[in-house]
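1. A predicted structure for the sequence below; I have some questions about it.
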Amino acid sequence: MYLLVRPPSVTISLALQEDLQLHCIVVGQPSPKRIWTKNGKAVTEESHIKINDEYSLFVSSVQRMDSGNYTCSAENMFGKDEITYSFLHHQWHYMFH
């Protein structure tokens, strides 16, 4: 079994040039495979976008081009779950599926 540990539903206000950290905390056996997507396409690490060993996504110095839907999907043989963070008008909102 596995579980995607979700944060409480909150809104985080961000101005341009601020740093952002999005979490994808998962527990389960076998260990679920995790992937980050933005607007349905795999997130690739760039100079200002990094994914750490715990699958937290870091966006340094947020720009308008960073807006969109960021989804962390977790999947193993028992199922799949995901959490989506939406960046709209300089605010991040959590949307649960």
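-> Perfect, thanks for sending it.
2. going forward, measure contacts and count neighbours with C-alpha atoms only.
-> Will do.
3. what packs against the helix or strand hosting Lys50?
-> Using DSSP states H and E, Lys50 maps to strand 49-51. Where contact means 3 or more C-alpha pairs under 8 Å, 6 or more residues apart in numbering; DSSP states H and E, strand 49-51 is packed against strand 57-59.
4. which is the next helix or strand following the strand it packs on?
-> Taking DSSP H and E as the definition, the helix or strand right after strand 57-59 is strand 68-76.
5. who are the packing partners of that next one?
-> Applying 3+ C-alpha pairs under 8 Å, 6+ apart, one finds that strand 68-76 contacts strand 33-38, strand 79-88.
6. structure B:
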Amino acid sequence: MTTPLERIESHPHESKRLIGIEYEHFLGLVELAEKRHLEKQAFIEKNKIRIVAKGGGRKPDMSVKQGICLCLIYLRQKPIFEILGLLFDVSKTKAMIHLIIG
């Protein structure tokens, strides 16, 4: 089963129907979110007292692009978290957390 993000990337003309925005706008949103995420991480790093070495710790389960796609599908379709988890191959708890913390 393909994920919604894979479907959107292979058929960009269907993005409006699936997530509610054009593919070009989606890519712009992803670019802005990645930029903002890097700025936020740099700010946190600047004020952080390190316990774990840089680059250590748990790696994210989803990319920024997948997280944005998950949020847009949730806002457009309003599926339950179990369905979101199945669509994006994460647990329902992870799907809920991605919506809360973005």
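-> Nice, thanks for sending it over. Model, not experiment: these values are computed from the prediction.
7. report the TM-score for the pair.
-> Superposed pair, TM-score by TM-score structural alignment, normalised by the length of structure 1: 0.24. Supporting alignment: 43 aligned residues with a C-alpha RMSD of 4.3 Å.
8. before we move on, back to that, closest one to Val5 of structure 1 among the helices and strands packed on strand 68-76 of structure 1?
-> strand 79-88 (9.3 Å; C-alpha to C-alpha).
9. any idea of the angle the closest one forms with strand 68-76?
-> 170 degrees (axes from the mean of the first three to the mean of the last three C-alpha atoms, to 10 degrees).
10. okay but Phe87 of structure 1 is in contact with Asn69, surely?
-> Yes - here Phe87 of structure 1 reaches Asn69: they are 6.4 Å apart, a contact under C-alpha atoms under 8 Å.
11. longest helix in structure 2, by number of residues?
-> Longest helix of structure 2, by residue count under DSSP state H: helix 23-46.
12. list the buried residues of it.
-> For helix 23-46 of structure 2, burial by neighbour count (16 or more other C-alpha atoms under 10 Å) applies to 23, 26, 30, 33.
13. what's the answer for stretch 75-88 of structure 1, then?
-> Across stretch 75-88 of structure 1, burial judged by 16+ other C-alpha under 10 Å covers 75-76, 81-87.
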